[in-house]
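A.B. asks: got a predicted structure here, sequence first:
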Amino acid sequence: MAAQPGIDLLGPVDGISFDIYNRFEPVNELYLDNCFISTSYDATAHFESTVMDVLSMYSMITGKVL
């Protein structure tokens, strides 16, 4: 587990729980089929990765950077 060094700093803990989610990414040839599909939404705070995905899609569709 990648978080183990940080968990070790806590000392004894009663229990650890976490969720695992599948994450999907489009595999189509978007410039061939003109179908722009976002990646799966994830649990990051404030939807940072979702916003980055939407900005990337906007740039691919319009050719402009926001």
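C.D. replies: Structure's in. What do you need? Numbering: from 1, shown residues only.
A.B. asks: hey, let's count contacts and neighbours off CA atoms from now on
C.D. replies: Noted.
A.B. asks: tell me the contacts of D19?
C.D. replies: With contacts defined as CA atoms under 8 Å, 6 or more residues apart in numbering, D19 has no neighbours.
A.B. asks: also this one, for the comparison:
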Amino acid sequence: CILSHPIKNTNDANSCQIIIPQNQVNRKSDIYVCMISYAHNVAAQGKYIAIASTTVETSEPEKEIEPALELLEPIDQKFVAISDLYEPIDDGAESQVFCSCSYDATTHFETTCNDIKDIYKRMVGSAFDFENMKRKQNDVFGEADQ
């Protein structure tokens, strides 16, 4: 959706993420709202871009996001799209072709990050070791290793 205002009750934030819990709207899946704005150079001055998403559960998908759309009113322009979700059927071990899953409805990228970690593990044979990536207390950004 394109808006001419920030989302109500967000202290006029230029960006925000809202998760409407499934049990509050009698659903099996949460509804996600992500809003960004001109402050992020993605819209004209004074404009806001809001994305409402969820996993389709009925034959009336647009109706399923009504609780999110109500938060965004008034809406200047609304675009509706439904996307299928895909996931690889081959782990890539034999073919050496490692495919990711489709993006899902979430807006916090947790499932995408988990997918990236899974691809790494399938490619290398072991989980990525984040401990090796931790910065030391006296590390200075941009400083070359000595």
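C.D. replies: Good, I have the coordinates. None of these values were measured; they are calculated from a predicted model.
A.B. asks: need the TM-score from the superposition.
C.D. replies: After superposition, the two chains reach a TM-score (TM-score structural alignment, normalised by the length of the first structure) of 0.64; 56 aligned residues with a CA RMSD of 2.3 Å.
A.B. asks: any idea where the helices of the second structure begin and end?
C.D. replies: Using DSSP state H, the helices of the second structure run over 61-64, 66-72, 110-124.
A.B. asks: can you put those helices in a markdown table and add distance to I82 of the second structure?
C.D. replies: Formatted as a markdown table, the helices of the second structure follow (distance: least, CA to CA, whole Å):
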| stretch | distance to I82 of the second structure |
| --- | --- |
| helix 61-64 | 8 |
| helix 66-72 | 15 |
| helix 110-124 | 19 |
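A.B. asks: among the ones you listed, which comes closest to Y86 of the second structure?
C.D. replies: For those, the distance to Y86 of the second structure is smallest for helix 110-124, at 12.3 Å, taking CA to CA.
A.B. asks: superposed on the first structure, what's the mean shift for the closest one?
C.D. replies: Compared with the first structure after fitting, helix 110-124 of the second structure deviates on average by 0.5 Å (mean CA distance after the TM-score superposition for the first structure).
A.B. asks: can you state the residues of the first structure onto which that helix aligns?
C.D. replies: With TM-score structural alignment applied, helix 110-124 of the second structure matches the range 48-62 in the first structure.
A.B. asks: residues of that stretch that come out buried?
C.D. replies: Within stretch 48-62 of the first structure, the residues scored as buried using 16 or more other CA atoms under 10 Å are 49-50, 53, 56-57.
A.B. asks: which part of the first structure lines up with stretch 32-44 of the second structure?
C.D. replies: Under TM-score structural alignment, there is no match for stretch 32-44 of the second structure anywhere in the first structure.
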